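Engineer: Next come a sequence and a model predicted from it.
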Amino acid sequence: MTLPKDETPALDRRSLRKLMAAGLIGSSIEWYDFFIYATAAALVFGELFFPDASPLMGTLLSFSTFWAGFIARPIGGLVFGHFGDKFGRKPALVTCLILMGSATFLIGLLPTADSIGVLAPIALVFLRFLQGIAVGGQWGGVILLLTENAGRDRQGRAGTFGQMGVPIGVILGNIVFLAVSATTSAEAFVSWGWRIPFLASAVLLPVVMFIQLRVEDTPVFRELKSHSEEAADEKVAQAPLKEVVLKHRRPVLLGAGLLFGTNAIFYISIAGVLDYATRDLGVDRDELLAITLAASAISVFVIYFSGGLSDRIGRRPPILVGAAVIALWAFPFFWLIDTAKLPLIFVALVGGLIGSSLTYGPLAAFLAEMFEPRIRYSGASLAYQLAAILVSGATPFIMTALLAATGSSASVSAYVCVMGVITFLSAFVLRETRTKDEIRGEAGRDLARTD
């Protein structure tokens, strides 16, 4: 398979910096909206929406509603991938941001089971489903706006401004939850305090307006559209989703495999451990949220480093190293968690998130480069969101179920190790999209410009 290369010019530095800032802010708020659900599911949704269930069953049911968002993500990736390949990256992204903000805000207004009975969890699942559709379409839009505007030699670094939104979203969510918890009583937090983080999603609106009014679509898509209008053979794919499914199944499946390890350890770190350590190990909720915040802050810098490094040495090496770290750290991770000592839990989270971030940093550029521009939104989104439904949403549920069935965290460690091995093998099998000849050529051009 001949891998696609983008020859379109990059934006000027000033415009690119504005776009990167908008992409980072928009992605961070979007993921904040998606992840505060995980925190609320671990802390309060069980008793508010499933009050008749036991604590364990309430947690399982709460995490099953969390999973609904991930089931919806491939749908969002398919729908908006098709839309983005046919009509443009920007309109698809703006629509997703509006949908996410609206669904999150409405969760903050949702009556609980005490008020409307069984309709409460049904409405919760529906809104979570809309969140999943939004984030499923959003990822492809923001990473393509960034990478397709950055120029060939900076795509890895540019893509991290979408990827860094994930840990920043976790940080923002934890800060808001900590602030609300610190300023309300335990009873008030359960009664109404948990709603504040969801209502705060209204701040996404200015970002939507900036992207809509000040950001143009990518030069890659504009060139495709121009060729389509001028030439008899259509360059913009008329059925991009169908083309991806029929002709590009291998890169989609292997691309999804790239995310198995990073998704498993990440969602265990931000959701599974929060429930396990507070409910089974007796760790203080606020202190655990604080160290999760600190560990997530470290991962922001590792993602940026890893993406930038992939521009210089290739996409696969950082992914392979990160996958190896995830697999090798899986058992020490839970040995440290099981001590119930906060400093050791922090070490466990940092080690796991470093492995996750090394893998995750180059993935925006790598997944985009695996597909030609005319089907890129559909192909990259389908690969990314397929991993979401298979691993991301299932992981907290699987972790809770394994702990209940075996009584030992070793079973969860084994699960994480297997996921890391799958990511390593997927990266090993895939062809490098950032070749040594290409890197040397760009280094030579940079040297010539300095002479």
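Structural biologist: Sure thing, it's come through. A quick note: this is a predicted structure, and the numbers were derived from the prediction, not measured.
Engineer: When you work out contacts or count neighbours from here on, use the C-alpha atoms and nothing else.
Structural biologist: Fine.
Engineer: How much space separates residue 149 from residue 21?
Structural biologist: Residue 149 sits 13 Å away from residue 21, going by C-alpha to C-alpha, to the nearest Å.
Engineer: Of those two, give the one with the bigger neighbour count.
Structural biologist: residue 149 (26 against 14; other C-alpha atoms under 10 Å).
Engineer: I'd say that one and residue 12 touch.
Structural biologist: No: counting by C-alpha atoms under 8 Å, residue 149 stays clear of residue 12, with 9.2 Å between them.
Engineer: Between these two, which contacts overlap?
Structural biologist: Residues touching both residue 149 and residue 12 (C-alpha atoms under 8 Å, 6 or more residues apart in numbering): none.
Engineer: which residues make contact with stretch 249-259 from outside it?
Structural biologist: If you take C-alpha under 8 Å, 6+ apart as the criterion, stretch 249-259 is touched by 319, 359-360, 367, 370, 379-380, 382-387, 422-424, 426-427, 430.
Engineer: can we see that at 6 Å?
Structural biologist: Contact with stretch 249-259 is made by 383-384, 386-387, 423, 426, as judged by C-alpha atoms under 6 Å, 6 or more residues apart in numbering.
Engineer: Would you convert those into a markdown table that also reports secondary structure?
Structural biologist: Putting the contacts of stretch 249-259 into a markdown table (DSSP: H, G, I helix; E, B strand; the rest coil) gives the following:
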| residue | secondary structure |
| --- | --- |
| 383 | helix |
| 384 | helix |
| 386 | helix |
| 387 | helix |
| 423 | helix |
| 426 | helix |
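Engineer: Next, format these as TSV and append neighbour count and distance to residue 334.
Structural biologist: Converted to TSV, the contacts of stretch 249-259 look like this (neighbours: other C-alpha atoms under 10 Å; distance: C-alpha to C-alpha, whole Å):
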residue	neighbour count	distance to residue 334
383	24	29
384	27	27
386	25	27
387	26	23
423	27	20
426	24	25
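Engineer: Out of the residues you listed, which is nearest to residue 166?
Structural biologist: residue 384 (13.7 Å; C-alpha to C-alpha).
Engineer: Spatially, and excluding backbone neighbours, which residue is closest to the closest one.
Structural biologist: residue 256 (5.6 Å; C-alpha to C-alpha, 6 or more residues apart in numbering).
Engineer: which is the next helix or strand following the helix or strand hosting that neighbour?
Structural biologist: Using DSSP states H and E, residue 256 sits in helix 249-257. Using DSSP H and E, the next helix or strand after helix 249-257 towards the C-terminus is helix 260-267.
Engineer: and the comparison structure, right after this:
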Amino acid sequence: MSASQVSPGRVALAAAVGATIEWYDFFLYGTAAGLVFDKLYFDGLSGSAATFASFGTFAVGFLARPVGGLIFGHFGDRIGRKAMLIWTLVIMGVGTALVGVLPTYDSIGVLAPILLVVLRILQGIGVGGEYGGAVLLAVEFAPPQRRGFFGSFAHTGVPGGLFLASAVFSLASLLPDAAFMSWGWRVCFLLSIVLLAIGSWIRLSVMETPAFQQVKSDHEVIKVPVKELLRCQPRTLLLGMGTRFIEGFTYNLYSVYLLAYAVNTVGVEKQTVLDAIMAGAALGVALTVVAGALSDRLGRKPVYRIGALLGLALAFPTAAMVSSGVTLAVVASLVAGLGLVYGTVYGPLAAFWSELFETRYRYSALSTLYQVSGVLASGLTPIIAAALVTLGGGSLWLVACYNVVVAVISLISMQLLPETHGRPLEAVDESVAPVATELRPARASV
């Protein structure tokens, strides 16, 4: 079967399923960091110090993601998208399963948190290479007029992964506390072995993208893709990172920090909060696809702006509602943040970011944009939020102020970038990027 005969819908589904499995693994750690790891791996520390340490190991995964992005982005632009997606899935699945059998601090002392950090780094490297490949698998197979819709399927992996992680943890939380803390949470991580087998089978059935095949046939493979990216489109890359800010912040504020805050500070039932996050993630999956489809009609930028402005408008109401401790208010806030805000912002970005960069270094571009900016936008969000709450005497108001700043930066960044809706995948606006002239033969050494 040739690439032209492959159904874009089938490829988009494969991208979505594989991405969901990888993000399940990654976000499972975030849920455990808020509920389990501070007690099992940092119980030698005081309450707040243990929380900071637990969120610190969570952030380590984001620090490792740019490394994975650079490695897999490089080879994804030189060897192909498909091979890299198989490797990232294996790395992530093995790292996650090993967390499920890791002894606690009480068993092996300080070696326990050290090994936890090592496995989190392995997770970070795996998911760091995953993002660019999954998006390009969907976008580069999609018809030009429907890139927003099909590209959004790869983005459903993030809320989809959170939905699975929250659902599994929610079921495990039905166990008595002693059983949950002893072995229940471990089952959630060990399930990764089953998901790894499913994801590998799905990705092995998908062909290489036609866009990359064209680059190979034209002998336009670049020796060092990221170098060409930085030479040709540094401004676009930097502004693209700015548009990522509100997306990463919103996701990790609501799914990680506010999870811990609602349970540990204001006393909402753990089961209730997990169910709310699960509902918000489910809504996020649906709205990500809807927003992607709308961006094919209205443009990428208008749809994104709606989500970013909604995130700005909900900043202070969210702080008030979560701080109130009223169960219904907390649930509504989490569902609105993870569903309405996140889904609307994230939906058009797969196509938008892909259309900004040339095929020759597009995997490296998306990996660099997403993973480097993710250190601040995503990984440090729970730590920054915890620090602002401590500085504010336990209040979320300073976090709300930070939310506003993040939204404004993202909106300005989007304003300075061109609309890409309707642009051919190879057409790069010369006002955004100079034309590259130095091409390397495909036979150059890796």
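Structural biologist: Thanks, I have it. Given the structure is predicted, the values throughout are model-derived calculations rather than measurements.
Engineer: and residue 335 of the first structure, how many neighbours?
Structural biologist: Neighbourhood size, residue 335 of the first structure [other C-alpha under 10 Å]: 17.
Engineer: do the one 3 residues further on as well
Structural biologist: Neighbourhood size, residue 338 of the first structure [other C-alpha under 10 Å]: 17.
Engineer: Now do the same for it: its match in the second structure.
Structural biologist: In the second structure, the residue paired with residue 338 of the first structure is residue 323, using TM-score structural alignment.
Engineer: and what of residue 48 of the first structure?
Structural biologist: Aligned partner of residue 48 of the first structure by TM-score structural alignment: residue 40.
Engineer: quick one: contacts for its match?
Structural biologist: Contact analysis of residue 40 of the second structure by C-alpha under 6 Å, 6+ apart lists residue 104.
Engineer: re the thing from before, the aligned partner of the residue nearest to residue 384 of the first structure in the second structure - how many residues pack around it?
Structural biologist: By TM-score structural alignment, residue 256 of the first structure lines up with residue 241 in the second structure. By the measure other C-alpha under 10 Å, the count of residues near residue 241 of the second structure is 23.
Engineer: Trace residue 225 of the second structure over to the first structure, please.
Structural biologist: Taking TM-score structural alignment for the superposition, residue 225 of the second structure sits opposite residue 240 in the first structure.
Engineer: Relative to residue 226 of the first structure, how far out is its match?
Structural biologist: Residue 240 of the first structure sits 17 Å away from residue 226 of the first structure when distances are taken as C-alpha to C-alpha.
Engineer: okay, the two: which has more neighbours?
Structural biologist: A count of neighbours by other C-alpha under 10 Å puts residue 240 above the other of residue 240 of the first structure and residue 226, at 23 against 14.
Engineer: which one is the more buried one nearest to, not counting chain neighbours?
Structural biologist: Closest residue to residue 240 of the first structure in three dimensions, ignoring its sequence neighbours and counting by C-alpha to C-alpha, 6+ apart: residue 375, at 5.2 Å.
Engineer: Aligned to that neighbour, what sits in the second structure?
Structural biologist: Residue 375 of the first structure maps onto residue 361 in the second structure, by TM-score structural alignment.
Engineer: Give the closest residue to residue 75 of the first structure in space, chain neighbours not counted.
Structural biologist: According to C-alpha to C-alpha, 6+ apart, the nearest residue to residue 75 of the first structure is residue 133 (6.1 Å).
Engineer: That neighbour - how many residues pack around it?
Structural biologist: Burial measure for residue 133 of the first structure: 27 neighbouring residues, criterion other C-alpha under 10 Å.
Engineer: ok, now residue 407 of the first structure?
Structural biologist: As a burial measure, residue 407 of the first structure scores 10 neighbours (other C-alpha under 10 Å).
Engineer: From residue 401 of the first structure, how far out is it?
Structural biologist: Shown here: residue 407 of the first structure relative to residue 401 of the first structure, a distance of 10 Å by C-alpha to C-alpha.
Engineer: Which residue in the first structure aligns with residue 281 of the second structure?
Structural biologist: Applying TM-score structural alignment, one finds that residue 281 of the second structure aligns to residue 296 in the first structure.
Engineer: Specify the angle between the helix or strand where that match lies and helix 260-267 in degrees.
Structural biologist: Here residue 296 of the first structure sits within helix 285-313, counting by DSSP H and E. With axes from the mean of the first three to the mean of the last three C-alpha atoms, to 10 degrees applied, the angle from helix 285-313 of the first structure to helix 260-267 works out at 150 degrees.
Engineer: Using the aligned residues only, give the average distance of helix 285-313 of the first structure to the second structure.
Structural biologist: Compared with the second structure after fitting, helix 285-313 of the first structure has a mean deviation of 0.9 Å; criterion: mean C-alpha distance after the TM-score superposition for the first structure.
Engineer: next structured bit after that helix?
Structural biologist: helix 316-337.
Engineer: Figure out how far that following helix is from the centre of its chain.
Structural biologist: Relative to its chain's centre, helix 316-337 of the first structure lies at 19 Å (C-alpha atoms, centre = their mean, to the nearest Å).
Engineer: so how much does it differ from the second structure once superposed?
Structural biologist: Mean for helix 316-337 of the first structure is 1.0 Å (mean C-alpha distance after the TM-score superposition for the first structure).
Engineer: List the contacts of that helix.
Structural biologist: Residues from elsewhere that reach helix 316-337 of the first structure (C-alpha under 6 Å, 6+ apart): 344-345, 348, 355, 358-359, 413, 416-417, 420, 423-424.
Engineer: Filter the residues you listed down to the ones in helices?
Structural biologist: Among those, the members falling in helices (DSSP state H) are 344-345, 348, 355, 358-359, 413, 416-417, 420, 423-424.
Engineer: what does stretch 154-172 of the first structure contact?
Structural biologist: Stretch 154-172 of the first structure is contacted from outside by 23-24, 27-28, 31-32, 143, 146-147, 293, 296, 300, 304, 307-308, 310-311, 361-362, 364-365, using C-alpha under 6 Å, 6+ apart.
Engineer: Kindly report the same for stretch 337-346 of the second structure.
Structural biologist: 280-281, 283-284, 287-288, 291, 304, 307, 311.
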